[in-house]
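K.L.:
Next comes the sequence, and after it the predicted model I'd like to discuss.
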Amino acid sequence: MKKILITGANGMIGSSIVNELIDLHELILIDLYSDKIDKFRGRATIINFDLRNISEWESILEGVNTVIHLAAAVHWTPKNKKEEQYFIKTNVEGTRKLFEACNKYNVARFLFFSTNDVYEASNNLITEETPVNPKNIYGKSKLLAEQYLLDVSKNSNTSVCIFRPASVYGENDKGSMKSLIDLCKKGVVPMIGKGKNKKALLYIKDLVQAVKKYADSENDFNREIFNISSGNYEYIEIINSIAKVFDLKPIRIYIPKLLCTKIASKIGPLKKLAIAGETKMISCDKASILLGYKANFSLVEGLKDSKYYII
């Protein structure tokens, strides 16, 4: 049993990880909110603090073996430079302060949750060796944090491992899968071109198993980066799967792909259409070989399993 501290423990991913590890390790849970993890009080230490106030609680890192760092600014688009700086302060500066505290208290391992947004869309299969080129402030801030961690971990007491998860869906989802399901429920969904572009998706329970593999391992995986996904699916396959699982018959509005790439990508409210038309396929071969990761859920199985999407 290891002593593990999780930041962002009340979020979609964090609360799922807590549910998996609660009986296996001694957990310290950090989040400003705790509605999803309050049920674990008495079985875990819960601290309701913001990551930016780390000086107020950093001493609890004494004796911690592993930190799983999830806390981040995500799921919203900044409207100005000031709001962009919030991403930098939270995702970069917050990570730096936390890592410095981990090094100070001799924490052995640090798992940083980055994102596949550090990669740009591509028709080629993306591996960890693919050059990074983030297009949004979230991806840029995560990449800056990665670069800091990889640099400082060369001469640190604390090893660093980085996960770059694909688009995560499942219980408590607030992302693109939820948006697509909501559109299908309303009866109308956009189809970009012929819908043949592929997307990397990651079911929450598959991601949790990858984290468990890391937490249970005695390998520090220092300075290793792992892409994590459940599979690559055509956009039309995603829509068809949603319709099949939830017995929906949405009207499909076909939009020329050229319209999305050349026009929608430049218009704020329509940028999501442009993103929906992109291709981003992720390889998990490295995670499979070194981490022992294996996706257990197909898209249909993940949709059926997820409590959040029950209609």
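P.N.:
That came through, no problem.

K.L.:
Going by C-alpha atoms from here, please, whenever you check contacts or count neighbours.
P.N.:
OK.

K.L.:
ok, now how distant is residue 84 from residue 139?
P.N.:
Separation of residue 84 from residue 139 (CA to CA, to the nearest Å): 12 Å.

K.L.:
Which residue of the two possesses the greater neighbour count?
P.N.:
residue 139 (23 against 17; other CA atoms under 10 Å).

K.L.:
Pretty sure that one sits in a strand.
P.N.:
No. Applying DSSP: H, G, I helix; E, B strand; the rest coil, one finds residue 139 to be helix, outside a strand.

K.L.:
Could you pull up the residues touching it?
P.N.:
Residue 139 sits next to 115-118 when contact means CA atoms under 8 Å, 6 or more residues apart in numbering.

K.L.:
neighbour-wise, which of those residues leads?
P.N.:
Going by other CA under 10 Å, residue 116 tops the contacts of residue 139 with 26 neighbours.

K.L.:
what sits against that residue?
P.N.:
Residues near residue 116 by CA under 8 Å, 6+ apart: 139, 164-167, 227.

K.L.:
Next: residue 186.
P.N.:
Contacts of residue 186 by CA under 8 Å, 6+ apart are residue 250.

K.L.:
The one 5 residues further on now?
P.N.:
With contact set as CA under 8 Å, 6+ apart, residue 191 has these partners: 235-236, 252-255.

K.L.:
so the residue nearest to residue 17 when sequence neighbours are not counted, which of the three states?
P.N.:
Closest residue to residue 17 apart from its sequence neighbours, by CA to CA, 6 or more residues apart in numbering: residue 208 at 5.5 Å. Using three-state DSSP, the structure places residue 208 in helix.

K.L.:
repeat for the one 10 residues further on
P.N.:
On the three-state scheme (three-state DSSP), residue 218 is labelled coil.

K.L.:
Against that first model, consider the following:
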Amino acid sequence: MSKKILVTGGAGYIGSHTVSKLSKAGYNVVVYDNLSTGSASAVLSGKLIVGSLEDKNLLYQIFSEYKFDAVLHFAASISVSESILKPLSYYNNNTCNTLQLLQCCQLFGINQFVFSSTAAVYGEPKENPITELSPTEPINPYGRSKLMSEYFIDDYARTSQFRYVILRYFNVAGAELKANIGPSSQKAEHLSKVCCDAALGRRPFVSIFGTDFPTPDGSAIRDYIHVEDLAQAHIDALRYLEQENSSQIFNCGYGQGYSVKEVIEKVKEISGVDFPVKEAPRRKGDPACVIACPDKIRQMLSWQPKYNNLDIIIKTTLNWEKKLIKKL
């Protein structure tokens, strides 16, 4: 009998890619999503239940009915700039709702939990690449809301049989190779998506937020991980927990950094479009350089990324955005 997995936020960008892989791996998946940024059309398999994590009665009903073996928790607000403007909203959606979900796990005896966290918990790193032992000093409410959730998860695990894997994402990019799913939210701030939008004429220009960072070309450097490799990391994390292994935190990145300017030039090269670019001031809460050390996840989960290539990341994003245009 296949194991039942609850995936919160499974209609969103990363969640939908993971749901697809879970189903192909033989899991019985239930997606719980309020569709505020996700799309029902992105749920290619499993059962979709539309609801909010704040709806305790509906959550209890679902947990009681399906008797899940594990929970993968993606649902969250993820914009750094928005979190600075709406901090209480972020603490409510990211932190309080994680607490609500943990209480359901406690009540219904679910002891396997995979949590979507972020490199934003590290803040402005003092050294790169960043390891899981690097100081956690977030510099924006988004990062703090995720770190507080990590504390909740760890504190609960210390008092019970509950075990977790926390995955700290670096910069997620790309789309499913056959363009069946990808980043569909109109509010998405992913640089590769924004650049592809400009290349396809859907936005007038791309802004570079900060050209005076202490980096070789003055623009911020990030570690871009293809969404399909990140989705696979969740499958590997779930299987790790199924083998009764101890709770762990893993960085999810390639250990390779690209600057904003390098990404823009790569999109121009692949698309063949020289779209306008404007320089803008730094955004509050943006660190200069964030690069992962992926050694731990490679060693402990035997995670083997397949798409560590900026060309593949841009090409899959561009193909997905072209498909979206055809749907309009």
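P.N.:
Received, thanks. These figures come from a predicted structure and were not determined experimentally.

K.L.:
what's the distance between the aligned residue in structure 2 for the residue nearest to residue 17 of structure 1 and residue 74 of structure 2?
P.N.:
Under the alignment (TM-score structural alignment), residue 208 of structure 1 pairs with residue 231 of structure 2. Per CA to CA, residue 231 of structure 2 is found 11 Å from residue 74 of structure 2.

K.L.:
can you list residues touching both of the two?
P.N.:
By CA under 8 Å, 6+ apart, the residues touching both residue 231 of structure 2 and residue 74 are 14-15.

K.L.:
Looking only at neighbour counts, state which of those two leads.
P.N.:
Shown here are residue 231 of structure 2 and residue 74; by other CA under 10 Å, residue 74 has more neighbours (25 against 20).

K.L.:
Contact partners for the aligned partner of the more buried one in structure 1?
P.N.:
Under the alignment (TM-score structural alignment), residue 74 of structure 2 maps onto residue 70 of structure 1. Neighbouring residues of residue 70 of structure 1 by CA under 8 Å, 6+ apart: 6-9, 13-14, 112-113.

K.L.:
from these, which ones fall inside strands?
P.N.:
Of the positions in those, 6-7, 112-113 sit in strands, assigned by DSSP state E.

K.L.:
now the contacts of residue 191 of structure 1: which count as buried?
P.N.:
235-236, 255 (16 or more other CA atoms under 10 Å).

K.L.:
Leaving out the residues flanking it, which one is nearest to residue 279 of structure 2?
P.N.:
residue 208 (4.9 Å).

K.L.:
pretty sure that neighbour is touching residue 278, no?
P.N.:
Yes. With contact defined as CA atoms under 8 Å, residue 208 of structure 2 counts as touching residue 278 (6.2 Å).

K.L.:
where do the helices sit along the stretch 101-250 of structure 2?
P.N.:
141-157, 191-199, 227-242 (DSSP state H, counting those that start in this stretch).

K.L.:
what's the matching range in structure 1 for the longest one?
P.N.:
It stands for helix 141-157 of structure 2. Using TM-score structural alignment, helix 141-157 of structure 2 lines up with residues 137-153 of structure 1.

K.L.:
which SS class is residue 321 of structure 2?
P.N.:
helix.

K.L.:
Structure 1: which residue goes with that one?
P.N.:
In structure 1, residue 321 of structure 2 lands on residue 309 (TM-score structural alignment).

K.L.:
How much space separates the residue of structure 1 positioned farthest from its centre from residue 182 of structure 1?
P.N.:
Within structure 1, the residue lying farthest from the chain centre (CA atoms, centre = their mean) is residue 251, at 30.4 Å. In this view, residue 251 of structure 1 and residue 182 of structure 1 are 13 Å apart by CA to CA.

K.L.:
Over to residue 173 of structure 1?
P.N.:
12 Å.

K.L.:
The two: which is more packed in?
P.N.:
residue 173 (18 against 14).

K.L.:
about what we covered before: out of everything not next to it in sequence, what's closest to the residue farthest from the centre of structure 1?
P.N.:
Residue 251 of structure 1 sits nearest to residue 188 (CA to CA, 6+ apart), 4.6 Å away.

K.L.:
and the one you found, how many neighbours?
P.N.:
15.

K.L.:
and what of residue 310 of structure 1?
P.N.:
Neighbours around residue 310 of structure 1, by other CA under 10 Å: 11.

K.L.:
Residue 102 of structure 2 too?
P.N.:
Residues near residue 102 of structure 2, counting by other CA under 10 Å: 21.

K.L.:
residues touching it, list them.
P.N.:
By CA under 8 Å, 6+ apart, the contact list for residue 102 of structure 2 reads residue 153.

K.L.:
which residue lines up with it in structure 1?
P.N.:
So, by TM-score structural alignment, residue 102 of structure 2 is matched to residue 99.

K.L.:
Distance of that match relative to residue 105 of structure 1?
P.N.:
To residue 105 of structure 1, residue 99 of structure 1 is 10 Å away according to CA to CA.

K.L.:
wait, isn't residue 9 of structure 1 in contact with residue 35?
P.N.:
No. The pair residue 9 of structure 1 / residue 35 is not scored as a contact, 10.4 Å apart, by CA under 8 Å.

K.L.:
Residue 3 of structure 1 versus the most centrally placed residue in structure 1, what's the distance?
P.N.:
The residue lying closest to the centre of structure 1 (CA atoms, centre = their mean) is residue 165, at 5.0 Å. Remark: distance between residue 165 of structure 1 and residue 3 of structure 1 (CA to CA) = 24 Å.

K.L.:
Residue 219 of structure 1 now?
P.N.:
From residue 219 of structure 1 to residue 3 of structure 1 the distance is 16 Å (CA to CA).
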